[in-house]
Structures are given as C-alpha cells and as structure tokens.
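Peer 1: show me the folded form of this:
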Amino acid sequence: MKQTILFTFLLAFLSIQPGMGQTASIKKGVITDSIPVGSEGTESMAVFLPRDFTMEKQWPVLFIFEKEGRGRQAIGMFQEAAEKEGFILAASNNVHDSIAIARNILLTNRMIDQLTGILPVNPKRMYTGGFGTGGQLASLVPVFLPKLAGTIVCGAALPTLEVLNDKKPFYFIGIVGKRDFNYPALRKTMDELDRKKFPNHLYVFDGGNEWPPKPYLEKAFQLLTVQAMEDGIIPRDESFLRQSYDYQLIEIRQQLQQNQLLNAYSQMEDLTQAYGKLIEMDSLKDETRRLKKDSRYRAQRREEKNTFFQETLRREDYEFYLEEDIATYNYNNLGWWKFQMETLDKLEQKDSDQSRDMAARLRGYINAYIEDYIMIVSREENVDEEALLLLQMLKTITEPGDPQYYLAVISQSAKLDDYGTALFYLEELLKTGYREKEVLYNLEHTALLRITPEFNRIIAEYFKDARYEIIEE
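Peer 2: Below is the predicted model:
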C-alpha cells in the first residue's frame, strides 16, 4: 500500500495514510500514540518529533523498548533529551517481554519499515534504547538487525555476551546507578565489548535501579552524533564537538573532586575513544595516565574487585537457598533470610561507600529475583500455591515496607485455610503503620476469616472499632 505524507506548515503536523483507510496525525513537539503499523491494523506505535522537525533533511531516530509495550510511556522518559539533541523517537505498543525474542524482532522490523517509509530518517543513524527489561531487549535488537547502529541501555546489561558478532559491531552506551544490582553485570559487559573492539561508553550516576537524570540521556545522544561525525555520516561540526566535549568533561571533574576515581578513569578512557579522532586530547590522555598510577585509584580498584567478588558469592548463596527453599517448601529457613537482611542493614551503616553500594545492590537483586520467581509461579497453568505463599512471605522480609506482599500472604493463607498464618501477617502488617481498613475487609479469599472474632479483635485494636461485633464466649 502506497504511503503518503501531507505536511502543513501552518498547523505543524504530519498527516499519514498508512493504508486501508487508516489515518493518523503526527504533531511536532508532542507524543503521538496509536499510529498504525502495517495494513492489518493489529499493530501500532507511538512517535515523537522534535519541534524543529522538517521534511527537508534526514533525522536520527531512537527506537525505544518497554517491557509491557507501552509506547507513549517509553518515549516520555527520553522526550526532553531527544528534543534538545534533535532525535525522532518511536516505540512499539506490541513489543513485550512476555513474547518470544524472534517475534519481538519481527515486530520491531515492521515498525522500522513503517517509520522509514513515512519520515525522512537517516538509514545510518537508527538506534535502540530502553530501561531495565526493555533495555535488555534494546541491546539485543542490533545483534539481529544490523541496520541499527547502536543502543542506549539504562539499568540493564546485555543478557548474553555470546550473541555478539565481532564482524558487526554497534555502539553500546550504558547508563546505570552505582547502587543498581545490574551495575556489576554492566561493567562485565563493557569489558567484553572492549575485548571485541565494540565502541562503548558507560555512565554511572549516584542512584539505584531507576531512570537516570536527564543530562545522562543528553550526553548519550551526543555520543551517537559524535560517532556519526567520525564515520562521515554527517558533516563535522566543530562548535558542537567542543561544546559536547566540555559538557562531558563536567562530570569527570566532579567525580575527581568527590574522589570517585574509578568512574572518573572509566569516563576518561571512554571519552578518549569517542572524541580522540575528532579533537586534540593530549591533556586528557596525560591526565588519564597520571590517574592510573595514583595510589588512591589503585586502592579503590582493589576494593571494588574484592567487593564484586564478595557480592558474587552472596548472590550465589541467595540463588541456591531460594531454589532449595521453594523446592522443599522450607518455611523454617525464613529466619536465615531475616538474618541476611539484617546483615545488609549493617553493611549499609559502614563508612565504606563500596560496602554501602554493595548492600543496596544485593537488596535490589534478591527482591528482583524473588519477584521474577513469583511471576513465573503465578503464570504456571497449575499454580503451586505453597510455593507462591512462601515467596510472598519472603518478600515481607526482603521488602518489609511494601504492604502488597503482606496482603498477598493474608489472602493466600486464607485460601489455604491457614487462618493462624493469615492473622499473624495481618498484625505484622498493621505494626508497619498500614491503615487501609476497607482493603482489609475486601481481600480476596478472606470472606470467612473476616467474620472471625480473632480477625475483628486485631482490627479493633489498631482501628478502635471493627466491622463485626466481637462476641466473647
């Protein structure tokens, strides 16, 4: 089906006719959702165009991936940086982490073909991006679709290094919080990319498993533009290069002042790789060599290696005991898990930044690991109710501030007619300060539990009154 574009300068929007009578308007400066992909009408994408978009030139585009196929939400996190740096954004509403990678690749390819057929996209400046699980998928897509030149991955590492093809390198830009449990894996990814001669850059910010601050996304977009200049895809812009380089240097200076020498050194090496063929960098190279010999840098490097080693051992313990406990329904080991969380509490009180960061990463890791397990068990055709209950109990230990898992244990225990456990977790929940009375009286599977004197006695103790009268025999 022939695709056409009508560009109206007065209204500043694009009118697109993808086929079969379907039309959509793409307005500049805002996100346009539900743009049909293909002629079947079963797929769609969201698109963002910068305010200064024009049909008169070719534009770079970042295809963004979100684990639940929420295109508008995915684009929203990149929108400000894309506006500033002049990138088109697009995201499929059908790509999802629950479907096979092969199907996701096919969906992505159709989205790319659709977008390049209706907008003036530079075919050599197409990239992927995403956060978390979406970031993992974004990092894999260029492996299977070589027409994509690079990726911006936030809070995730390449799921497997074996898929990399030395003959088809792409630019990998990672952004991660130093307390994110993905940080060690992303470091390992970067080391492997270095070995395979893949261009790469790692930004580390002060945070956990969360979206990075906007400046990091802006810098990532700038690196993609710098790479395009180095490859001769777009004209060299001396003013842009100098301003971009100076912007990148700001963080290095801050890290040096804050004695974050490992991250500063990594940034120096990456900047040399990114800008070395375009501008004079002798001073930065000299500074990098001096830092490498600095005793403080060497001490931090030794401490980090030791920390990563200890972290790996703890992770292996968590994985082993979790699988054993679930396989044997070992409720007796809940005390061991409580001790592990208390150990992390102590680590977070230490003076060492490395110890505190490791504790935060380990806490994030075990919570994510249990959540994945809950999702897997819940999706089984015949749900293992006992395993699900134990996993929910574990979450009240590893993440005691989240009421949803106490509520889940109460509901699941009542479903299994274990009212003693349900009442225990009800009181434990209320001790945390939880006061959503109506939620408690409407919990699934608790119809009989809610009318018991024991349930209402606990409710009356914390809420001053209960829905049902307590009759003492």
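
Peer 1: when you work out contacts or count neighbours from here on, use the C-alpha atoms and nothing else.
Peer 2: Noted.

Peer 1: state the distance from Glu348 to Trp337.
Peer 2: Per C-alpha to C-alpha, to the nearest Å, Glu348 is found 17 Å from Trp337.

Peer 1: before we move on, what about Tyr318?
Peer 2: Distance from Tyr318 to Trp337, counting by C-alpha to C-alpha: 9 Å.

Peer 1: let's see this one next, to set against the first:
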Amino acid sequence: MKKTLLFLFISTIAFSQTREPKAGELIDFVPITASLDTYAVYLPVNYTPEKQWPVIMVFDASGRGKLAVSRFREAANKYGYIIAGSNGIKNGTYQENLNIARSFYSQVLDNYSVDQDAIYLAGFSGGARLATTIAVISKHVKGVIACGAAFANNDAYIPKKNSFLFAGIVGDEDFNYREMTNSEDYLDKLKFDVDLLVFSGGHVWPPENYITKAVRVMSLKSMTRNIIPRDESAISKYFSEDMQFNKELINKGAMLVAYNDIQDIMKNYRFYVEKDTMKDRRKEIKRSKLFRSQRNDQYYINDVESAFYMDYMTYLPSDINSGELESLAYWEDEINTLNKEYVNSANLQKQKMGKRVLSFLNVLPTELEEKYNENNGLDNLLYINIFKTLANPKDYSAYITVMRYTVTKGEYGMALYYLEKMLDNGFKDTERLNNEDGIALLRIQPEYNELLDSFGLKTMY
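Peer 2: Prediction:
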C-alpha cells in the first residue's frame, strides 16, 4: 500500500512537471520540490522567459491558491506581473506557515523569469497578516497588498520602519474594517507610503477591480521609487484609469470614499500630473450634499464604533469565563439593539457599522473558544455556543453543539429548547441530526420526535 501511494505521488509530480504553465493560463497545482505542498500560478498573456518580470506571491488563509491567483489575473495582464498563490498556507502557527512560505517563495523564483528586485506579496485575512510579516522580516519584499487584515498579533512582526510599500483593501462591513483604518493611521505616522481602498462588502476577497487598482498603485509607486523602470506612457494610462475609478465611485454615490480616493490620487501622482484636474474633482465632491452627510455620519460612527469594540472585548471574555448563563440575557438585548438601531437603520453608514460590529460578535467567541476544553470548561463552551446562536440565528453548528453539551449535562429540556429554536430558524437537515453521536440520548426522547414531526420533518423512531 505504501509503495502504491509513493508511486501515485511520484507519478503526480512527474505529470505536473510536464505541464509547464503557458502565458495566459492559470495552473491550479504546481508541485514544490521535496514537499507535499503545491501552488497555483498565472503567467501574463505576453509573458516570455527572455524578460524578467515582477512577481506577486499570494496567500489565502484557507490555502485556496487558485482563487487567490484568479483575483489578480486582470492586473497581471494589464501591468505585467507573474502571480503565484500557495495551496499550503492555512490558518495555523506562524512558524509552520513561514516554513511553507519559504519553500513556495524559493520555488517560484527558481521556476520563472522573475525580477528579484521586484518581489511583492499579497494575501487575504490571515494570509494578509502573513504577507506583512514576511515583508517585515525580509529585505527583499518591495510591497504588500493586504486584504481584510493588516498585521500579526506579535510585536516582532509589526512594521517599525518604512521599508516597503503597503496597500490595504477592506470591505465596509468587514469586522476588521476598524483594524485596517487604524493600521493606515499607524503606518502614516511611520511615513509609510500607504493607501487604503474600501469596497462595499464584508470579510471576503475584494472585487477584482479593487485588486487591479491596488496593483496599479503599487506599480506607480514602484516607478517613483525606481524599483521598476519608469514608463511615462504607462503612468499616463494609470492616471486615466484611476480617475475613471474615482468617477465610478461618485456615480455610485460613495462620495466620502471618492473624496479619500482623490486625496490619494493627488498624493500618488504629485510628481507626474498637474494638480488642477484633481483639485477640480475634489471640489466637485466636496460641494455634494451627500458628501457632507456621509462625512458627518462618519464622524459620529468613529466615536461610537470604537466604544462598542472596547466594551465587548472587556466584558464578553469575562462573562464567558464565569460561564453564568443568566448574563446571556444582557447580550441578547445588546444584539437586538444593534439590529434595531444600526443594522436595520435607514442610514446606510449606520447599517454598515452595525454589520461590522455584529460580525465582530460572531468572530470573537470563536477566538475565545480555544482557551477551553470539554473536560474542565464545558460550562464556558456551552456559554460560547449559546452566544453564537444569539449573534447568528442561522449558525446551526452552534445549536447542535449546544444540544450536545446539554445532553452531556443531562439537561434535556434545554437541549429540546435549542432544537426548537434551530428548527424555527429554518434548519431541515435531519440526516445531520441522525449522524450526531453526541445527541443519541436525545433522539430516543418522545419529545424530540414530536418536535421534528411538528415541523414536518422525518423522524428516526
């Protein structure tokens, strides 16, 4: 059996090595020498090995190399970049991921005609933190495109000096939105050349046109810093594309975002373009009533949002640690208030802030969960999972976990209560319930089967 597996592995590598990527083709799995890891790669349509090309190496927190690379395909073709995305990076320890990244990095440089003075990194979520970490500890990375997160939670991996370019991209409903704006302020104080792009959405890979803009900004700044050769016709093209991108923001009514964008355009093109055109655009935006309204809303939200995070990060860990279920009534009221006053508000800025804060309340308990185990922290884990059902009534995994813990504690009435709540919120996968070992004693209760039957679902008994 071992010989068969070894043969299959060697055969897979041999086959993959015969599939050399072609210009304009995205390859999903390219093997890394002496490793089980692979990467995805895309060569721009005009790629030729006779020329050296800048490269962007991309990290997705779930090892989705193909997805990550596909987001950069338009930029690769427009601005001439090799794009490679690791399939091995996952949300794990930094030491593990740094070792994986080191092999991936070396393989890409060996396999393609790369300009080793023009190496860039990019990533999403934990992959963005990894990209910034590598840029901090490496002398060879010229820039980072960080999507949905900025820095690692380790002082040694946080930038301390202006040694690389930085472009951040974040959704305006992302729970890391405030982190990204704070990171921009931090880097500004260090005199970093930093841009932050904000799109409409949550904690997901940004739309392709935002990634293309980030690569465009990186290309322009690299020319300014003589990292890549200066090309006046390319700069003129970049400027036209950036002004069109800005116009599209205005057309969508995103006036505050458009204002911040034109400010960045004025900064980035100060050596190349007379300011009058950009000043006229800025005046056009500032005269808009919608801009003034959005700006005033933002002032209010900046004050309020930070207070929410500070309170939640102080009180939720304490309540989880106590494991007293009575305090969940407070959190239920708090979540209901968030939904009523913010998520369901007629004011768009308040809506988006509400969604960010609610998303944060979905993520924070999962991070705190790692501290506990079922042997000596069952009450704490029960608290966390009940909280999850309050923050997201469609989190069926949390309901099932609550049922499993309450059955373990012999509290069948509570288990049935959360089963009913889950069914009320649209759960219909009885097969999943049938296969859940931890609730076997609940399934034989008459009330369990009566409850499923009342919702028109098939029962086992």
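
Peer 1: quick check: neighbours shared by Tyr318 and Trp337 of the first structure?
Peer 2: Common neighbours of Tyr318 of the first structure and Trp337, counting by C-alpha atoms under 8 Å, 6 or more residues apart in numbering, are absent.

Peer 1: can you pull out the strands in the second structure?
Peer 2: 26-31, 38-42, 53-60, 82-86, 114-124, 141-147, 165-171, 194-199 (DSSP state E).

Peer 1: elements contacting the longest one?
Peer 2: So the one you mean is strand 114-124 of the second structure. Packing contacts for strand 114-124 of the second structure, counted by 3 or more C-alpha pairs under 8 Å, 6 or more residues apart in numbering; DSSP states H and E, involve strand 53-60, helix 126-137, strand 141-147.

Peer 1: and the last one, how far from the first structure on average?
Peer 2: Following superposition, strand 141-147 of the second structure is found to deviate from the first structure by 0.9 Å on average (mean C-alpha distance after the TM-score superposition for the first structure).

Peer 1: and the longest one, by the same measure?
Peer 2: Once fitted to the first structure, helix 126-137 of the second structure is off its aligned match by 1.4 Å on average (mean C-alpha distance after the TM-score superposition for the first structure).

Peer 1: before we move on, the earlier item: looking at the strands of the second structure, which is buried most?
Peer 2: Per-stretch averages of neighbours, counted by mean count of other C-alpha atoms under 10 Å, single out strand 82-86 among those, with a mean of 31.

Peer 1: list the contacts of it.
Peer 2: Contacts of strand 82-86 of the second structure (C-alpha under 8 Å, 6+ apart): 38-44, 53-60, 63-66, 68-69, 72-73, 76, 101, 104, 108, 114.

Peer 1: go again with 7 Å.
Peer 2: Residues from elsewhere that reach strand 82-86 of the second structure, judged by C-alpha atoms under 7 Å, 6 or more residues apart in numbering: 38-44, 53-59, 63, 65-66, 68-69, 72, 76, 104.

Peer 1: where is the longest helix in the first structure?
Peer 2: Longest among the helix segments of the first structure by residue count, using DSSP state H, is helix 295-328.

Peer 1: how many residues are close by Gly456 of the second structure?
Peer 2: Gly456 of the second structure: 10 surrounding residues under other C-alpha atoms under 10 Å.

Peer 1: show me what it aligns to in the first structure.
Peer 2: Correspondence of Gly456 of the second structure to the first structure, assessed by TM-score structural alignment: Phe463.

Peer 1: for its match, give its distance to Tyr405 of the first structure.
Peer 2: 21 Å.

Peer 1: likewise Glu287 of the first structure?
Peer 2: In this view, Glu287 of the first structure and Tyr405 of the first structure are 51 Å apart by C-alpha to C-alpha.

Peer 1: compare these two (neighbour count), which wins?
Peer 2: Tyr405 (22 against 12).

Peer 1: tell me which residue of the second structure lines up with that one.
Peer 2: Under TM-score structural alignment, Tyr405 of the first structure pairs with Ala398 in the second structure.

Peer 1: shouldn't that match be in contact with Ala391?
Peer 2: No: counting by C-alpha atoms under 7 Å, Ala398 of the second structure does not reach Ala391; the two are 10.5 Å apart.

Peer 1: count of residues packed around the aligned partner of Asn182 of the second structure in the first structure?
Peer 2: In the superposition onto the first structure, Asn182 of the second structure corresponds to Lys188 when matched by TM-score structural alignment. Other residues lying near Lys188 of the first structure total 14 when counted by other C-alpha under 10 Å.

Peer 1: mind listing what Ile370 of the first structure touches?
Peer 2: Neighbouring residues of Ile370 of the first structure by C-alpha under 7 Å, 6+ apart: Leu391.

Peer 1: then Met268 of the first structure?
Peer 2: Applying C-alpha under 7 Å, 6+ apart, the residues contacting Met268 of the first structure are Thr288.

Peer 1: and stretch 149-157 of the first structure, which stretch of the second structure?
Peer 2: Counting by TM-score structural alignment, stretch 149-157 of the first structure pairs with residues 142-150 of the second structure.

Peer 1: then stretch 316-323 of the first structure?
Peer 2: With TM-score structural alignment as the criterion, stretch 316-323 of the first structure aligns to 310-317.

Peer 1: which parts of the matching stretch are buried?
Peer 2: When neighbours are counted by 16 or more other C-alpha atoms under 10 Å, the buried residues of stretch 310-317 of the second structure are found to be Tyr312, Leu316, Pro317.

Peer 1: how near is Asn246 of the second structure to Ser288 of the second structure?
Peer 2: From Asn246 of the second structure across to Ser288 of the second structure, the span is 15 Å (C-alpha to C-alpha).

Peer 1: who has more neighbours, these two?
Peer 2: Taking other C-alpha under 10 Å, Asn246 of the second structure and Ser288 do not tie; Asn246 has more neighbours (21 against 13).
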